[in-house]
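Chemist: Provided below are the primary sequence and the corresponding predicted coordinates.
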Amino acid sequence: MPNIPLSKPDITQLEIDAVLDVLHSDTLSIGPKVEEFEARCAKISSRRHAIAVSSGTAGLHCVMVAGGIGPEHEVITTPFSFVASANSILFVDAKPVFVDIDPKTLNMDVDKVAAAITPKTKAIVAVECFGHPGGMVELEQLAQKHELALIEDACEGFGGHVDTPRGDRAIGSFGRASVFGFYPNKQITTGEGGMIVTDDDKIAAMCRSLRNQGRDGMSWLAHQRLGYNYRLDELSAAMGVVQCQRLEELLENRRRVAQLYFDRLMTNRYLILPTVMDDLHMSWFVFVVRLNDLFEPGERDEVIRLLRAEGIGCNNYFPPIHLQPYMVEKYGYKAGDFPICEYVSSRTLALPFFTKMTEKQVLAVCATLDRVLEKVLMARKGRF
């Protein structure tokens, strides 16, 4: 039986040596490695400022506070994401306003975003779902038209880019500020960690203060505002520096694995594969397929159970945010509120995906998936 995990970080001796160098130094926090990591991320995202933080979630929270978003405001975002994108809005007591998604890109439907704007709307939090930048150009234009802050949740898209009439745009270069996340399943990892990138001097200065207990670089015990302990340590930053140096290698290997899946699964009559577009250059975060209409609601979960039983890591990316218990309790959301999101969510299947995945492993995953899909359909026919 294969034992293939859903994800696995790509750590080499280079990262290990970099961390050991920090351990042999006198500085474990607020030091030169954080500054170097910030400079590299600013360059990769074509931004003037980068502020390292303890997680992508912490980064989104800081941007919300720095952007002046509060209880009187609404913020438009997607229901199809990891919960942090919506939670960051709740952290500042603003109201998340969900809009349904485009079934191809799985990002927010731009037309529905436009229809959701009200006098209370302060910002748009746009997520590049699974690293797909579809709609970002249009959302930026929409935000500018209505004088709204566009906050780019780029936590799943580090290293991607978009071809535009005005030239190449990096994921992370859209809107007032963007946030990356570096959890172990991401394109690069620092273990835990995140990065705010922006061209706005005031946002940058505020985020630097917020991550450091509200200090403004004066006395260590002088706190100009309510702040948080959201700093990134030197050990994590050292690993991030090396991962940035290896970025093209890491992205190329992820593209390689994605192509192996496409080659093997493109003729599978039970699956809908990710949508790729020539001008939207994904930075592959995960490889998520969808079961088509030959399957009934609920059968995806049986597929997951059977795959795991055969040693294949997999998951349901993502359950709808609006149907999470705390969202239902707070806002009264119910099934049917965002039908495209709910339909897609009930059929998504994240397959094993990591940079060092071999062709043999991909073929083993696909062969097992073929058997499991047939088994689930045959089991249903046996019930009639």
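Modeler: Received it, and whenever you're ready, just let me know what you need.

Chemist: all contacts plus neighbour counts: C-alpha atoms, from now on.
Modeler: Fine.

Chemist: how many other residues sit next to residue 381?
Modeler: 9 (other C-alpha atoms under 10 Å).

Chemist: same check, this time on residue 83
Modeler: Neighbours of residue 83 using other C-alpha under 10 Å come to 17.

Chemist: Could you identify the longest strand within this structure?
Modeler: Assignment by DSSP state E gives strand 121-127 as the longest strand of the chain.

Chemist: Mind giving me the packing neighbours of it?
Modeler: Using 3 or more C-alpha pairs under 8 Å, 6 or more residues apart in numbering; DSSP states H and E, the elements in contact with strand 121-127 are strand 74-77, helix 136-145, strand 149-153.

Chemist: go with 7 Å
Modeler: Other elements packing on strand 121-127 under the criterion 3 or more C-alpha pairs under 7 Å, 6 or more residues apart in numbering; DSSP states H and E are strand 74-77, strand 149-153.

Chemist: Among those strands, which comes closest to residue 301?
Modeler: Nearest to residue 301 among the helices and strands packed on strand 121-127 is strand 74-77; the distance by C-alpha to C-alpha comes to 26.5 Å.

Chemist: Next secondary structure element downstream of that closest one?
Modeler: helix 84-91 (DSSP states H and E).

Chemist: Please compare the first structure with the one that follows:
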Amino acid sequence: MSAPAPIPLSQPSITAHEREAVASVMQSTRLSMGPALERFEAKMAEHCGVDHAVGVSSGTAALHCIVRALNLPESGTVITTPYSFVASANVLVYEGLTPQFVDIDPATYNIDPARIEAAITPDTCAILAVDVFGRPAPWPRLREIADAHNLALIADSCEALGASIGGTPIGAWGDAAGFGFYPNKQITTGEGGCITTNDAALAETCRSLRNQGRATRGQMRHVRLGYNYRLSELNAALGAAQLDRLDDILKARACASTRYHEALAPLSNTLRRPSQTLANAKRSWFVYVIELPAPWTRTHRDALCDALQADGIGCAPYFPAIHLQPLYRERFGFREGAFPHCESVAARTLALPFFAEITETQIRRVVDALRTHLPTCAPESNTMPLSTS
């Protein structure tokens, strides 16, 4: 009897609608900076409730353009989270800025606003917060803090398209927001990203930055140092078609999270499940991440990850602490113990297979494998039951 097919950690939701949209570009003579990009940007602006959207080549490029366009002082520091994909900090380093990490709220995994003001110094020029795993950061409070201290507010919303707070879409908070559309995201452009903002001048600067610093499209006149961050027509057409299906994709992902939540209920004394509902906010399901309880350590978590992968089940540690990455240790001197909440969570979180078309059979297989391997990978004594966040 053959082994069951592997379950990937993620996969995009692609239908004939997307294939037809990309094929139509191939039948044209315009492969860059054309009507597909304009359609994609218009749809993104509409979905996020903003005046301007600027398509770029990646979520990292989106954040980099925002940081650059804000013209932050090179010697400045930017308050941000250590629990994120490394790009949210890298874009600051690109511009000679120093990340000023602030520990997370372990209940939400987002930056803890109660710790921010104590971290503000005369060199602080901005706050860059992340909607971790599609859960909105505490934007109303972050906006209050930024305004009170005259700081720029940057939203890394690469994982949160479709989320909202009090009915206001993610993408409309902050001076600008960056989105990413890698194939594991809610929608994909293959590779690509987008900037959303209500600031016309910032949007225009970002349009120039993505196109080698040109003053206007189609002119060989470069008014600033720019980059090749353009989003091709093929990528934009795919993204626009995906946005047509965004509501259905988000519903399917939310349904998958509910199935996981119910299937994992018998293991709720052994692991922590992400919550299904939030107060006055809507999550956009990017990944499904469980948290193993203390006294589990990184070693135990990694052993569980290896066991699941050996069974053909895609999984990954989400996220490693940024400040403990080799680059950040070497350049800034960070060491263990600097941000204990982040470090504790980073050592014990694990992303399970998650995508719009995941089946009940696949979810049951993941849960059965967890039931098998949790006892063999666990430390000798486990801890009390955990509540959801």
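Modeler: Right, received. Where do you want to start? Remember, it's a predicted structure, so these values are computed and weren't measured experimentally.

Chemist: would JSON lines of the helices and strands packed on strand 121-127 of structure 1 with distance to residue 95 of structure 1 be doable?
Modeler: What follows is these, written out as JSON lines (distance: least, C-alpha to C-alpha, whole Å):
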{"stretch": "strand 74-77", "distance to residue 95 of structure 1": "5"}
{"stretch": "strand 149-153", "distance to residue 95 of structure 1": "15"}
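
Chemist: Those strands into TSV, with extra columns for mean neighbour count?
Modeler: Shown next, in TSV, are those (neighbours: other C-alpha atoms under 10 Å):
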stretch	mean neighbour count
strand 74-77	26
strand 149-153	26
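
Chemist: Of all these, which one is nearest residue 65 of structure 1?
Modeler: strand 149-153 (12.0 Å).

Chemist: What helices and strands are in contact with the closest one?
Modeler: strand 121-127, helix 136-145, strand 177-181.

Chemist: What span of structure 2 is the longest one aligned with?
Modeler: Looking back up the chat, that one is helix 136-145 of structure 1. Per the alignment by TM-score structural alignment, helix 136-145 of structure 1 matches residues 139-148 in structure 2.

Chemist: contacts for the matching stretch?
Modeler: 113, 152, 153, 173, 174 (C-alpha atoms under 7 Å, 6 or more residues apart in numbering).

Chemist: post-alignment, that stretch versus structure 1, mean distance?
Modeler: Compared with structure 1 after fitting, stretch 139-148 of structure 2 deviates on average by 1.3 Å (mean C-alpha distance after the TM-score superposition for structure 1).

Chemist: Mind listing what's buried along that stretch?
Modeler: Neighbour counts using 16 or more other C-alpha atoms under 10 Å place 139, 142, 143, 145, 146 of stretch 139-148 of structure 2 among the buried residues.

Chemist: what's the answer for stretch 167-176 of structure 1, then?
Modeler: 169, 170, 171, 172, 173, 174, 175, 176.

Chemist: before we move on, what about stretch 208-216 of structure 1?
Modeler: Neighbour-count burial for stretch 208-216 of structure 1, counted by 16+ other C-alpha under 10 Å, picks out 208, 209, 210, 211, 212, 213, 214, 215, 216.

Chemist: Could you do stretch 90-110 of structure 2 as well?
Modeler: 90-93, 95, 97-105, 108-110.

Chemist: can you tell me what part of structure 1 that stretch aligns to?
Modeler: By TM-score structural alignment, stretch 90-110 of structure 2 lines up with residues 87-107 in structure 1.

Chemist: Which residues does the matching stretch contact?
Modeler: Stretch 87-107 of structure 1 is touched from outside by 57, 60-61, 64-65, 69-79, 86, 108-109, 112-113, 127-129, 132, 134, 275, 338, 340-341, with contacts defined as C-alpha under 7 Å, 6+ apart.

Chemist: go again using 8 Å as the cut-off
Modeler: Residues from elsewhere that reach stretch 87-107 of structure 1 (C-alpha atoms under 8 Å, 6 or more residues apart in numbering): 57, 60-61, 64-65, 69-80, 86, 108-109, 112-113, 116, 126-129, 132-135, 274-275, 322, 338-341, 344.
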